[in-house]
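I would like to see how this sequence folds:
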Amino acid sequence: MYHKVYETRSYNAKDKVKYMAWTSEMDRCLTEILVEEVKKGNKIDSSHSTLKPAAYRAALTALNENFVLDLTKEHIRNRLKTWRKQFGILRELLAHKGFKWDETRKMVIADNSVRNESHKG
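Predicted structure coming up:
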């Protein structure tokens, strides 16, 4: 099975860039942990998306143990920034007529009329 890999970076104490590849499984793990942490109340407040330190600790522990990694809080923050950016792109795309989310395939799909229109050029 094909697993998507994403890269993020963080800076260590000596300001050297340290790249890290994210997999779909890691994203799934991070999502599950953060959902649980939010349910526990480990968010600063309901109107703000800032997580409490306990949420970061739980995510780091789970990811580092399950995937034998040495992630930092900065890796988690960068991944969340990437998710926010991707969400914005998806939201904008889905706002256009003819585009919708396919829950089974977990992807955006377009009606044939939209696809045909894009090929006319």
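
hey, let's count contacts and neighbours off CA atoms from now on
Fine.

Look up how far residue 114 lies from the most centrally placed residue in the chain.
For the chain, the residue nearest the mean C-alpha position is residue 83 (3.7 Å; Cα atoms, centre = their mean). For residue 83, the distance to residue 114 (Cα to Cα, to the nearest Å) stands at 26 Å.

Could you pull out the helices in the chain for me?
Taking DSSP state H to define them, one finds helices in the chain at 24-39, 53-67, 73-94, 112-120.

quick one: which of those is nearest residue 103?
Across the helices of the chain, residue 103 has its closest neighbour in helix 73-94 (13.2 Å, Cα to Cα).

orientation of that closest one relative to helix 24-39 in degrees?
On the basis of axes from the mean of the first three to the mean of the last three Cα atoms, to 10 degrees, helix 73-94 is oriented at 90 degrees to helix 24-39.

let's see this one next to it:
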Amino acid sequence: MKKDPSIMKENMKWTLAMDEVFIQALLDQHYKGFRMDGTFTQTAYNNIINELKEKLGIEFTKSHLKNRLKTLKEHFKESYDFFRNGKLSGFSWNPFTKTWCAEPEVWEQLLQEKPEAIRWKTKVINH
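Reported below is the predicted structural model:
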């Protein structure tokens, strides 16, 4: 039996729908006790692989899941570092637009200190 080459690729293009199902599956496995000391167990990964295949019709590997989890954590950390969970003076989280909001002067001050924060001015954070 010949394997589909797309299954073996470690890089996968994730969609918003894929992320939603994946994050919910991670939460479910955490609540079921399959996350020990901050690490998901092999059982958790097997359960998530099966769930994603059932719900999305796509084959995943443990590497796909670990890589995506790493990316999601990096995105969270970067946003958290800039905004300190909304405690950076003048910024607030808008749950409707799913963006960080501030007056133009406040953005200018942040961008003078951290020019790389420009991406967060319009970046929608869905999760």
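
picking that back up, among the helices of structure 1, which comes closest to residue 12 of structure 1?
Using Cα to Cα, those put helix 73-94 closest to residue 12 of structure 1, at 9.5 Å.

residues in structure 2 aligned with the closest one?
Mapped onto structure 2 using TM-score structural alignment, helix 73-94 of structure 1 covers residues 62-83.

which residue lines up with residue 21 of structure 1 in structure 2?
Residue 21 of structure 1 maps onto residue 13 in structure 2, by TM-score structural alignment.

show me the contacts for that match.
With contact set as Cα atoms under 8 Å, 6 or more residues apart in numbering, residue 13 of structure 2 has no partners.

now do 10 Å
Applying Cα atoms under 10 Å, 6 or more residues apart in numbering to residue 13 of structure 2 gives the contacts residue 68.

That one and residue 29 of structure 2: what is the separation?
With Cα to Cα as the criterion, residue 13 of structure 2 and residue 29 of structure 2 are 23 Å apart.

cool, residue 17 of structure 2 as well?
Taken as Cα to Cα, the span from residue 17 of structure 2 to residue 29 of structure 2 is 19 Å.

Looking at those two, which one has more neighbours?
residue 29 (19 against 10; other Cα atoms under 10 Å).

Mind telling me what that one corresponds to in structure 1?
Per TM-score structural alignment, residue 29 of structure 2 is aligned with residue 37.

Touching, that match and residue 44? I think so.
No - using Cα atoms under 10 Å, residue 37 of structure 1 is not in contact with residue 44, being 11.4 Å away.

one step back: so how far is the match of helix 73-94 of structure 1 off the chain centroid?
5 Å (Cα atoms, centre = their mean, to the nearest Å).

How about stretch 112-121 of structure 1?
Offset of stretch 112-121 of structure 1 from its chain centre (Cα atoms, centre = their mean): 30 Å.

what does it contact?
Under Cα under 10 Å, 6+ apart, the answer for stretch 112-121 of structure 1 is 96, 97, 98, 99, 109, 110.
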